[in-house]
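**Student:** heads up, no residue letters with this:
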């Protein structure tokens, strides 16, 4: 995945090196093809009498894994800025559809969302944060459409059977909660990416009508195929029940150069949607999304595109933490990054509206060749306005489009907006107002540069937001939360549930106020199946290493156990495992200090027995980490001390060993002694055993960084100096220049360079203990990791920045030289 060019020539000037690097990145990421395709100029007639389907909109998904969880805890100023970039018309993505998860208390990719009904008959219409998000979206754009879909469900439903009357009743209760929040749900689906049940769909449709939700349309399928369309054509009752056929990822992942649907889907006589697509990095996904928005209709006649997910607002130890439109994973600092995917979407959404009509005769491939790019045109139902969107992601050269207007559509002056996706970097112009077009001899002429999106339109009111983010900071210790001040049902600040539901509830055991309580009483109907299903919730900074985490715990029923977690790091895809230490106490007094890994293999490091705590009494658990020494305490008494260096740092957490109620109070994290690593080192990749190296022994600004067998040269020696905020500058001994991310790039795979020290965040690094005595080196600029490209073990492999993945090509050994 780490596509990057390695350059070792000392004869290329630094800026030339960077230019070649950026072009190489573009080539390798699929934006500019290696072969030179023949470019043919294209004539487009935008004709209001053209046939075409009704455009249903472009949207994004909050859910399928708690991807919006941290956004809720952002400071109000930055939170509002992010919401504006997502929903405010004429400002950012201007989303036209918001699809949310119907919470089910179970992990649905990168977390679990709380159910409104953990126990049958007890409904909390304020549970979760999706109500808040929908309200915020509607406040900014009253015309946005709302959609809902389930990934899992509470375990009481149908005695563990999703396709049951219980589930239909549950969805009716959920829609009732939406009504209480003043929200109308426009679309609802069945079970995400699970085989559908035709009779259940029919019964759900009947329930919608009989309960006053006849206007809520039923989306069927939500699988990575179009089987639902064939079933609908062969089953009249199913056809009448399902209003929209949806498929997931119908555009070939990841480049989205081609999309497809079946003949049955295209001749269904009902809308067909890309009801989930995307799964792309917020920056690198911009070009694929630009293709997919156009080609989904051109190739497959799909009339809606819904991106998964909406934001990357999860912790960085989760597998999809970099995907969405905006990255926002530091609520304590307020830092966020508006990805270029936002502007890929804006180039369509800011110039159209659901209900507009596609114009088939003004949609297609430039010059008849998909390698030149694509274009799609839309017109308002009353023909009062129109827009055409062109993308040239794969074009080899500039090309010309001549446009004419017919069929009752307005002409006159046409407005042009563009976004440059031609090369990696943060300086690429987005949503730029270009010179207007005026007709000459009845036609308009526009030159299209490669790697761009252009929108030609008669509409006005577009723009790009100008709000900026604060810098990243580490979450400072000490940190504490009593949980006493939350409203009943609320999730605790910074805590993100991975399984189960951790919400505020009245304290037991004679303690007044609110505590945090695991609320799911039985194992939910799961979306992912893993060998370990215990509920737990995580919070904090992955850079924490030496600290003490403690919490008061109370078990409510016999046979239960509570635990606290420390140094929680990488979580495997689908909740298949977690690197962490656990201190567990049962109601019988049995305790254990355990280690889990990313395949949920458990290792007992120490165990024993204390006086049985029983139920409904409070007890304090504490885990202390100092380098490789781990100390476990219960009620202030040390019960075990072990030495283990498997995990050098990570988050804290709270958990249970099963689906039953456990309460928590007075969470506390206090710092231990963090060593100052200042000094001179060789920095060695754990994956390859090769040293961090300045290419060709270069000393000039722009010299690229690679890995090379250690030879003792000063271009392989680095001085680490820590500032007062705890960030390190890494300076080459031979050059006196700092390790630097070119131009603050957020493009994954950007090769690092040397540059004169300037104190910028792109020259500041978090150096944190990782696995087995190694370290991770994280840039303050965007949270990406120092990374050996493509896991290479070869001399000359590029050193780049890449999202956290827990692999050994992001782990480094620091060998002190002086």
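**Tutor:** Arrived safely. The structure displayed is predicted, hence computed values, not measured ones.
**Student:** going forward, measure contacts and count neighbours with C-alpha atoms only.
**Tutor:** Will do.
**Student:** in the protein, which spans are helices?
**Tutor:** 14-28, 76-87, 130-140, 165-180, 198-210, 227-234, 236-241, 263-266, 286-300, 340-349 (DSSP state H).
**Student:** nearest to residue 57, out of those helices?
**Tutor:** Checking those against residue 57 by C-alpha to C-alpha gives helix 340-349 as the closest, at 7.7 Å.
**Student:** hmm, back to that, mean neighbour count and distance to residue 642 added to the helices of the chain, as a markdown table?
**Tutor:** Below are the helices of the chain laid out as a markdown table (neighbours: other C-alpha atoms under 10 Å; distance: least, C-alpha to C-alpha, whole Å):
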| stretch | mean neighbour count | distance to residue 642 |
| --- | --- | --- |
| helix 14-28 | 18 | 47 |
| helix 76-87 | 20 | 42 |
| helix 130-140 | 19 | 43 |
| helix 165-180 | 18 | 47 |
| helix 198-210 | 18 | 54 |
| helix 227-234 | 19 | 55 |
| helix 236-241 | 17 | 61 |
| helix 263-266 | 18 | 61 |
| helix 286-300 | 26 | 48 |
| helix 340-349 | 27 | 47 |
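**Student:** make a markdown table from the ones you listed and add distance to residue 529 to it.
**Tutor:** Below are the helices of the chain laid out as a markdown table (distance: least, C-alpha to C-alpha, whole Å):
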| stretch | distance to residue 529 |
| --- | --- |
| helix 14-28 | 35 |
| helix 76-87 | 32 |
| helix 130-140 | 24 |
| helix 165-180 | 20 |
| helix 198-210 | 23 |
| helix 227-234 | 24 |
| helix 236-241 | 29 |
| helix 263-266 | 31 |
| helix 286-300 | 30 |
| helix 340-349 | 31 |
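**Student:** ok, and here's another one to check against it:
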């Protein structure tokens, strides 16, 4: 493409100052600059600090959760836009959360050590994100920071003797993933740090082969580490960088940034280590200002945007904050924000280790309202890049530049973004090159634009695009058998606690999801019971069903119509809950963002006990809510407060309950349970040809969610199909056919759904059996002596 064709309106680059007026006469329709030109000497010999990079934060928490569930090629395309040099944001640093089993902003991230002595280096998705970042940019610097921690750390005390070992084990996990961590933060993000713990962690790193890992503190809003250096030389020696949050203000335009003279003069790197918290498009102009002005105003050499990617569902907090919106892995949809291109104006033209040129950086015409510019040179003093922003200028601004001090006086490449425009074609566009004359040239910049002028090459703008948006379709089912142990199930987002796959207990084969946090964590927000959610904010009438096994006294629950949560309390959320306890007590609850809990209906059913599997369902149809336990409706209630939302699972605090055969299906559900799936054949109990004739023998068939495969367990112990026919075996002996018959209440129509997944005749005690252990479609279903074989196991999913 001819670079002239992508020139932003009213942008003018001329060969030399002496030819400026002539060029202005040639380009018709361009007004003269609004004020006198600003003379800038680009002096490669100028002093300045060392640049530490621009990056982003993945964590705090759960905001990157859905990215790993994206299909290819969209997942790789998103990762390219974040990390690939010369393509998109080209991030130079990446800070990740050291998961702590607790909600740390938009969700919870799992710890590598849920309890003392536990270790699993493959939990969560941050290892994967770091690996993908390194694969694209081997030079990217990695930083680890905890927001919370499992409750065993210091018996609930974060700054304790346990912390060093906990962080060392996390670094050991990084080694297993062939990742080198560059910086570690021995502090609780925005909550607490102290000198003693910082020094202890430094000593532990040195003693355990991690002397190359640097320490950054304190990841809060103060410059307190620097204030303590004079009186504490050991602390000064332990710390490599001071990280401060929102040095230009929180949710501001980032026009003015502040620092501390003590910190500036401390001899340590000074970073604006968390900024942004703004929409993936709306944060672009603040980013353009802030990346420049944190150095100009505060001598900060590192800048990290919170957060990396907006990859959580819209009901959660800050759902569009990040560089890329990627919240629909089921559809593959994603959208690259203007924020990416604002960052790219720095990252694609510099590298950590470059030097700021102080005398070649400042405010245009000495007025911060006109915009700002910073200049950096390469370590060999040959190349340079100048990043210019004119976000608030009232008119065009002309810069007259003179290059000296050993820098290249060759061709200058110009890139520009109109950040006032929502048209992607106006972002990060290559302009006409400028050929300096005697090291001199001019550039006229326009209001609302960001520019980079550079002698480097290799930059580019990614071209990949994602598909359109789509809703997660129902039914959504997951038996969790496809995952290895210790993983998070697809689309299931931890909000508090840690829900991960394990080998099923209670005599059940296959994999289940287990809430693995065994005690209350050290929180970043208010403490709530553990829960996880998934789905769409548009879901209205549906039934969420799961098999549940309690491992200890307490309760498990299903959630429905889940909406938003309160800012600092994950337990204060809009949702309905069906809670069932080991004693058999059950309740239907409604919670809201004001932390109010209303009991809509409650009662008691047969005790669930522990170590036994049970089926639980929560259904919605308009204002009618239906609670089902083991196939029997235990209660209904009318409530129209919450009309739509996600589904979820949860437990009481410390309850390590297991869940299996999650099924979310359209329709109210009522007493309707899912199909009965034969474990051996992986086929369903079926009425052949959807017959309704009495005496039709039942068989196995591919599960298809047809009405002839939907079996309702009633309070009377019947298994009904079509609402009028019952599973019947009469007085049966081994070999008796299982048939359907009109429901009469006869003893031969009563069945027990057992915790070991067997289904037995209440009259004969014999088991429902796939004849001859057959697995093919059409295999007859009969009664047979119970053998504990998998052909006699039936799962309600």
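**Tutor:** It's in. Here the structure is a predicted model, which is why all the values come from computation and not from measurement.
**Student:** wait, which of the helices of structure 1 is closest to residue 401 of structure 1?
**Tutor:** helix 286-300 (16.7 Å).
**Student:** I'd like to know which elements the closest one is packed against.
**Tutor:** helix 340-349, strand 374-379, strand 386-391 (3 or more C-alpha pairs under 8 Å, 6 or more residues apart in numbering; DSSP states H and E).
**Student:** residue 535 of structure 1: which of those is closest?
**Tutor:** helix 340-349 (33.6 Å).
**Student:** average distance between the closest one and structure 2?
**Tutor:** Superposing on structure 2 and averaging over aligned pairs (mean C-alpha distance after the TM-score superposition for structure 1), helix 340-349 of structure 1 comes out at 0.3 Å.
**Student:** which stretch of structure 2 lines up against that helix?
**Tutor:** Aligned by TM-score structural alignment, helix 340-349 of structure 1 corresponds to residues 338-347 of structure 2.
**Student:** what sits closest to residue 650 of structure 1 if chain neighbours are left out?
**Tutor:** Nearest residue to residue 650 of structure 1, sequence neighbours excluded (C-alpha to C-alpha, 6 or more residues apart in numbering): residue 567, at 3.7 Å.
**Student:** not counting residues beside it along the chain, what's closest to residue 211 of structure 1?
**Tutor:** Closest to residue 211 of structure 1 by C-alpha to C-alpha, 6+ apart is residue 172, at 7.5 Å.
**Student:** contacts for the match of helix 340-349 of structure 1 next, please.
**Tutor:** If you take C-alpha atoms under 8 Å, 6 or more residues apart in numbering as the criterion, stretch 338-347 of structure 2 is touched by 53-54, 81-82, 88-92, 280-285, 287-288, 322-324, 387, 415, 417, 419, 424, 427-428, 450-452.
**Student:** give me the buried subset of the residues you listed.
**Tutor:** 53-54, 81-82, 88-92, 280-285, 287-288, 322-324, 387, 415, 417, 419, 427-428, 450-452 (16 or more other C-alpha atoms under 10 Å).
**Student:** just to revisit the earlier point, which of the helices of structure 1 sits closest to residue 816 of structure 1?
**Tutor:** Residue 816 of structure 1 lies closest to helix 14-28 among these, at 29.6 Å (C-alpha to C-alpha).
**Student:** for the residue mapped onto residue 461 of structure 2 from structure 1, list the residues it contacts.
**Tutor:** Correspondence of residue 461 of structure 2 to structure 1, assessed by TM-score structural alignment: residue 464. In this structure, residue 464 of structure 1 makes contact with 90, 91, 92, 430, 431, judged by C-alpha under 8 Å, 6+ apart.
**Student:** can you check residue 490 of structure 2 too?
**Tutor:** residue 69.
**Student:** mind listing residues that contact stretch 38-54 of structure 1?
**Tutor:** 301, 303, 354-362, 366-367, 372, 377, 379, 383, 395-409.
**Student:** which residue in structure 2 aligns with the residue nearest to residue 211 of structure 1?
**Tutor:** With TM-score structural alignment as the criterion, residue 172 of structure 1 pairs with residue 168.
**Student:** what does residue 314 of structure 2 align to in structure 1?
**Tutor:** Checking TM-score structural alignment: residue 314 of structure 2 goes with residue 316.
**Student:** ok, that match touching residue 329?
**Tutor:** Yes: the pair residue 316 of structure 1 / residue 329 is scored as a contact, 7.3 Å apart, by C-alpha atoms under 8 Å.
**Student:** the more surrounded of the two?
**Tutor:** residue 329 (28 against 23; other C-alpha atoms under 10 Å).
**Student:** which one in structure 2 is aligned with the more buried one?
**Tutor:** Residue 329 of structure 1 maps onto residue 327 in structure 2, by TM-score structural alignment.
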